[in-house]
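[1] sequence-free structure coming up:
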């Protein structure tokens, strides 16, 4: 059940990022940041769905690492938008918080999956 909640949450994150990018100023810097941000935010949700269909524990770990990297990249681009003042802090605050929480969640998932894989390997030498 938890995976469906996270699938929905990552999809909503991507949608919120798209909506944010639609209101960005029409200049070269905002355009390039928007392109990168939309791609990384979309990859969070798409790759998490792929991780949920992993064929093995090792495959899951690999795919969760990709999700974690993309969530962290999304956080980076959101921070750039805030720090360059392209977007007022009050508009972007909740998206930055969500990206940060997703990084924490997927980092914990990665660690747990690795720990579980090691336990399995040590029990079945």
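    Right, received. Where do you want to start? The structure displayed is predicted, hence computed values, not measured ones.
[2] all contacts plus neighbour counts: C-alpha atoms, from now on.
    Fine.
[3] helices along this protein, start to end?
    Counting by DSSP state H, the chain has helices at residues 2-22, 28-52, 57-83, 89-123.
[4] dump the ones you listed to TSV, plus mean neighbour count.
    Shown next, in TSV, are those (neighbours: other C-alpha atoms under 10 Å):
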stretch	mean neighbour count
helix 2-22	16
helix 28-52	19
helix 57-83	20
helix 89-123	15
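[5] structure B:
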């Protein structure tokens, strides 16, 4: 039986939620920002998956750092969509999820950076 991986599960579920938001955007005729959101929001989990298959701690750190950057970019697109009022949607639902993901990824990256720095 495989051990549960919180960040893997959260980022996969979030990708599904982002696909849902992308569909909402399309029904409201917003096609530009929503494509950016779809790309960054779904790539978080893809980078986490790559990190889980890393061949070293440095490779793992690199992939998780990319996932963290993509998560922060996704925060930006969600906020921009909301503040621009180009699309009507429940911002809180998406903001809470992405903030949780950013916090977890930041913690993973910082912890591993400290661990690797202590080795040298």
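    That came in fine, so what should we check first? Predicted, not measured: the structure shown is a model, and the values here were computed from it.
[6] need the TM-score between these chains.
    Counting by TM-score structural alignment, normalised by the length of structure 2, the TM-score of this superposition works out to 0.89. Behind it: 116 aligned residues with a C-alpha RMSD of 1.3 Å.
[7] quick one, what contacts the residue nearest to the spatial centre of structure 1?
    In structure 1, the centroid-proximal residue (C-alpha atoms, centre = their mean) is residue 71; its distance is 2.5 Å. Residue 71 of structure 1 is in contact with 40, 41, 44, 99, 100, 102, 103, counting by C-alpha atoms under 8 Å, 6 or more residues apart in numbering.
[8] could you do residue 88 of structure 2 as well?
    residue 82.
[9] give me the distance from stretch 67-84 of structure 2 to the chain's centre.
    On the basis of C-alpha atoms, centre = their mean, to the nearest Å, stretch 67-84 of structure 2 sits 9 Å off its chain's mean C-alpha point.
[10] just tell me what residue 119 of structure 2 corresponds to in structure 1.
    Aligned counterpart of residue 119 of structure 2 in structure 1: residue 120 (TM-score structural alignment).
[11] so which residues make contact with stretch 35-43 of structure 1?
    With C-alpha under 8 Å, 6+ apart, stretch 35-43 of structure 1 has contacts from 11, 13-14, 17-18, 21, 67, 70-71, 73-74, 77-78.
[12] mean per-residue distance, that stretch versus structure 2.
    Its aligned residues in structure 2 lie a mean 0.6 Å from stretch 35-43 of structure 1 after superposition (mean C-alpha distance after the TM-score superposition for structure 1).
[13] that stretch aligns to what range in structure 2?
    Stretch 35-43 of structure 1 maps onto residues 35-43 of structure 2, going by TM-score structural alignment.
[14] just give me how far the matching stretch sits from the chain centre.
    From the chain centre to the centre of stretch 35-43 of structure 2 is a distance of 9 Å (C-alpha atoms, centre = their mean).
[15] and stretch 112-119 of structure 2, by the same measure?
    Worked out by C-alpha atoms, centre = their mean, stretch 112-119 of structure 2 lies 24 Å from the chain centre.
[16] give me the contacts around it.
    So stretch 112-119 of structure 2 is contacted by 57, 61 (C-alpha under 8 Å, 6+ apart).
[17] with structure 1 overlaid, report how far it is off on average.
    Counting by mean C-alpha distance after the TM-score superposition for structure 1, stretch 112-119 of structure 2 comes out at 1.2 Å.
[18] check stretch 91-107 of structure 2 too.
    Looks like 1.1 Å for stretch 91-107 of structure 2 (mean C-alpha distance after the TM-score superposition for structure 1).
[19] who touches that stretch?
    7, 10-11, 14, 17, 64-65, 67-68, 71-72, 74-75, 78-79, 82.
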